[in-house]
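Asks: Have a look at this fold, sequence not included:
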């Protein structure tokens, strides 16, 4: 039978360091199952000692068992600490993974921020360009308003002269009415006819000046014109029936002393687009300052059908003139041959869409004037 000292020595050999392992992989597997076996052996030894009646041995054995129980508690505490360390390490690893995901998200956000900054810079450049264009247009419109004011004053003076002549004729008519009985009916009839012819000439002249005034009032000198076409349905029916095949816009200019131009539209199409499309063309007209301008006409032209809805899905076509085409030579008659897009937009795209509202469409013609000399 083993003695208490020998068993005590054997138990001492089973003890292990209480220091915590650095990681889960460094935990000795035999330590996890050591105490239960030691307690079982001590119980058997205690039972044998009680049987033989060795009280000293029983006392020593109890003390040793108490030590084993304490070591078992220490082992459990260390095991719990190791579990906590494992859990902490797992949380750390999860935190590292979350940190990597967060860094990836931050990188994506930085890329999106950079893209937004680029877009903002582009929009700023476009806004500056638009402001410059608006400023140029305002300057041209101010000059045009000055010229228009002068024209209006001239027309006012001419109207005053016409009224003065009319009053003079009325006075003559009144002066002759007193001697009408003394005059021969033939002479009186001739005088009335002459007065009526003269008044008719004045009426025609006034109507012509009124038309010129309206044209001057709506004339653009910025290379851009917006053409409003009312009664679209009726005008299209007239185009289909052949009564009115095409319409001309009001003239517009690249500057006060620049190219004179207009637009021409076939609502029922022309050439390849007849019956299926709306055809839109650009026309170079004979102007008063053509001798000062470079020829042939080389400016970029953009034709547009404006969307009147919220989406603003404007339809456009841009072209550069062919310098060998007669359409862009210096005009020798009132206007050159029209050039543009016979298949500008299909009828089924226009009908029932936001391009037509209140039976009205808007066409926009823009001529690039950035490289033209201003006189």
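Replies: Cool, the structure landed. Since the structure is predicted, the reported quantities are computational estimates derived from the model, not experimental observations.

Asks: From now on I want contacts and neighbour counts done on CA atoms only, so please keep to that.
Replies: Fine.

Asks: Quick check: residue 72 vs residue 39, distance?
Replies: According to CA to CA, to the nearest Å, residue 72 and residue 39 sit 9 Å apart.

Asks: joint contacts of the two?
Replies: By CA atoms under 8 Å, 6 or more residues apart in numbering, residue 72 and residue 39 have no common neighbours.

Asks: what helices or strands is the longest helix seen in the chain leaning on?
Replies: Counting by DSSP state H, the longest helix found in the chain is helix 55-177. If contacts are counted by 3 or more CA pairs under 8 Å, 6 or more residues apart in numbering; DSSP states H and E, helix 55-177 sits against helix 4-14, helix 34-52, helix 185-218.

Asks: Number of residues surrounding the closest residue to residue 148 other than its chain neighbours?
Replies: Leaving aside its chain neighbours, residue 148 sits nearest to residue 216 (6.3 Å; criterion: CA to CA, 6 or more residues apart in numbering). When neighbours are counted by other CA atoms under 10 Å, residue 216 registers 20.

Asks: Please convert the helices and strands packed on helix 55-177 to TSV, extending it with distance to residue 89.
Replies: Shown next, in TSV, are the helices and strands packed on helix 55-177 (distance: least, CA to CA, whole Å):
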stretch	distance to residue 89
helix 4-14	29
helix 34-52	26
helix 185-218	80
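
Asks: Mind checking these for the one nearest to residue 260?
Replies: helix 185-218 (13.2 Å; CA to CA).

Asks: got the angle for the closest one vs helix 55-177?
Replies: Angle, helix 185-218 to helix 55-177, by axes from the mean of the first three to the mean of the last three CA atoms, to 10 degrees: 160 degrees.

Asks: Moving C-terminal from helix 185-218, which element do we reach first?
Replies: Downstream of helix 185-218, the first helix or strand assigned by DSSP states H and E is strand 224-229.

Asks: Can you name the next helix or strand after that following strand?
Replies: Next element after strand 224-229 (DSSP H and E): helix 232-241.

Asks: now the angle between strand 224-229 and that next one, please.
Replies: Going by the same axes, to 10 degrees, helix 232-241 makes 80 degrees with strand 224-229.

Asks: ok, second structure coming up, stack it against the first:
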């Protein structure tokens, strides 16, 4: 009888061991799947953030290390800086900004100049040419009190004529000539408010999509 009890106990222990081993393996597999899902979600989140930046109808350009870049512009070492390219819509025009922090041409030393250029894009064959959409540049006041912000804006409306096709026509090279606001913001205004803060400034661009082909 004792031998029978011992045999039953051994079988019971074996079953418990097998059950525990099975559940341990299941937990390990589940943990691995959860880790893979978490990694996948992180990748998706990164892609979504990138797409939001790339496919928005406007760009907010953060210019970091402003004082250093201003000194480079003053010295002539690097008079123009460039933004990342962006699309006016998911399958729209590809644009890029450029800024002369110490001014361009006759306003050098007086104004910050801002320009936009049309770049060669993947969907140009499907878009309307020449480019005819109004563009609004905005220097953002970074005052912590939003009610006290005094943004500075300038609207550029493309002038469709033969002479301006190098600016507004479908790009034949990587990018067209730039156009924009040479007298965008007077340099003496920048220190008067919160246009520069933590050695950064922000320039926003809005492209009017009212009559734009949206694919």
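Replies: Great, that's in hand. All of these numbers come straight from a predicted model, not from anything done at the bench.

Asks: gap between the residue nearest to residue 148 of the first structure and residue 136 of the first structure?
Replies: Taken as CA to CA, the span from residue 216 of the first structure to residue 136 of the first structure is 19 Å.

Asks: Could you do residue 175 of the first structure as well?
Replies: Distance from residue 175 of the first structure to residue 136 of the first structure, by CA to CA: 58 Å.

Asks: Please apply the same query to residue 81 of the first structure.
Replies: 80 Å.

Asks: Check residue 324 of the first structure too.
Replies: 31 Å.

Asks: so what's the alignment partner in the first structure of residue 63 of the second structure up against?
Replies: Residue 63 of the second structure maps onto residue 229 of the first structure when the alignment is built from TM-score structural alignment. Contacts for residue 229 of the first structure (CA under 8 Å, 6+ apart) come out as 360-363.

Asks: and those residues, which are buried?
Replies: Buried members of these, counted by 16 or more other CA atoms under 10 Å: 361-363.

Asks: ok, back up a step: just to check, the residue nearest to residue 148 of the first structure is in contact with residue 150?
Replies: No: assessed by CA atoms under 8 Å, residue 216 of the first structure is found out of contact with residue 150, at 10.9 Å.

Asks: and residue 271 of the first structure, what pairs with it in the second structure?
Replies: Checking TM-score structural alignment: residue 271 of the first structure goes with residue 105.

Asks: Just give me the neighbour total for its match.
Replies: Residue 105 of the second structure has 10 nearby residues by other CA under 10 Å.

Asks: Closest to the centroid, which residue in the second structure?
Replies: residue 53 (3.3 Å; CA atoms, centre = their mean).

Asks: And that residue, what's its match in the first structure?
Replies: Aligned partner of residue 53 of the second structure by TM-score structural alignment: residue 219.

Asks: ok, its match - contacts?
Replies: 250-253 are the contacts of residue 219 of the first structure under CA under 8 Å, 6+ apart.

Asks: Over to residue 124 of the second structure?
Replies: So residue 124 of the second structure contacts 92-93, 170 (CA under 8 Å, 6+ apart).

Asks: do residue 152 of the first structure as well
Replies: Here residue 152 of the first structure is in contact with residue 213 (CA under 8 Å, 6+ apart).

Asks: What's the separation between it and residue 287 of the first structure?
Replies: For residue 152 of the first structure relative to residue 287 of the first structure (CA to CA), the value is 21 Å.

Asks: go on, residue 236 of the first structure?
Replies: Counting by CA to CA - residue 236 of the first structure and residue 287 of the first structure are separated by 30 Å.

Asks: do residue 321 of the first structure as well
Replies: Taken as CA to CA, the span from residue 321 of the first structure to residue 287 of the first structure is 18 Å.

Asks: Over to residue 68 of the first structure?
Replies: Residue 68 of the first structure is 117 Å from residue 287 of the first structure, by CA to CA.

Asks: So for these two, which sits in the more crowded spot?
Replies: Between residue 68 of the first structure and residue 287, counted using other CA under 10 Å, residue 68 has the larger neighbour count: 21 against 18.

Asks: In this structure that one contacts residue 39, no?
Replies: Yes: counting by CA under 8 Å, residue 68 of the first structure touches residue 39, with 7.1 Å between them.

Asks: orientation of the longest helix of the first structure relative to helix 4-14 in degrees?
Replies: Relative orientation of helix 55-177 of the first structure and helix 4-14, computed by the same axes, to 10 degrees: 20 degrees.

Asks: what's around residue 44 of the first structure, how many residues?
Replies: For residue 44 of the first structure, using other CA under 10 Å, the count is 10.

Asks: Now do the same for it: its match in the second structure.
Replies: Using TM-score structural alignment, residue 44 of the first structure pairs with nothing in the second structure.

Asks: now stretch 11-23 of the second structure: which residue numbers in the first structure?
Replies: So stretch 11-23 of the second structure sits over no part of the first structure, by TM-score structural alignment.

Asks: And the helices in the second structure, which stretches?
Replies: Using DSSP H, helices in the second structure cover 2-55, 66-75, 165-168.

Asks: tell me the most buried of these?
Replies: Per-stretch averages of neighbours, counted by mean count of other CA atoms under 10 Å, single out helix 165-168 among these, with a mean of 20.

Asks: helices or strands next to it in the packing?
Replies: strand 111-119.

Asks: Could you check the angle the strand it packs on makes with helix 66-75?
Replies: 90 degrees.

Asks: Show residues contacting strand 111-119 of the second structure.
Replies: 93-104, 137, 167-168, 171, 174-187.

Asks: mean shift of it relative to the first structure?
Replies: The superposed strand 111-119 of the second structure is, by mean CA distance after the TM-score superposition for the first structure, a mean 0.7 Å from where its aligned residues fall in the first structure.

Asks: quick one: residue 282 of the first structure and residue 268 of the first structure, what's the gap?
Replies: Plainly put, residue 282 of the first structure is 17 Å away from residue 268 of the first structure if you go by CA to CA.

Asks: show me where the stretch 251-375 of the first structure has strands.
Replies: Using DSSP state E, counting those that start in this stretch, the strands assigned to the stretch 251-375 of the first structure run over residues 252-253, 260-266, 277-285, 301-305, 315-319, 339-346, 361-367.

Asks: What span of the second structure is the last one aligned with?
Replies: Mapping strand 361-367 of the first structure onto the second structure (TM-score structural alignment) gives residues 201-207.

Asks: List the contacts of the matching stretch.
Replies: 57-64, 66, 88, 133-140, 195.

Asks: now do 10 Å
Replies: Residues outside stretch 201-207 of the second structure that contact it (CA atoms under 10 Å, 6 or more residues apart in numbering): 56-66, 87-89, 95, 97, 99, 114, 116, 133-142, 151-156, 190, 194-196.
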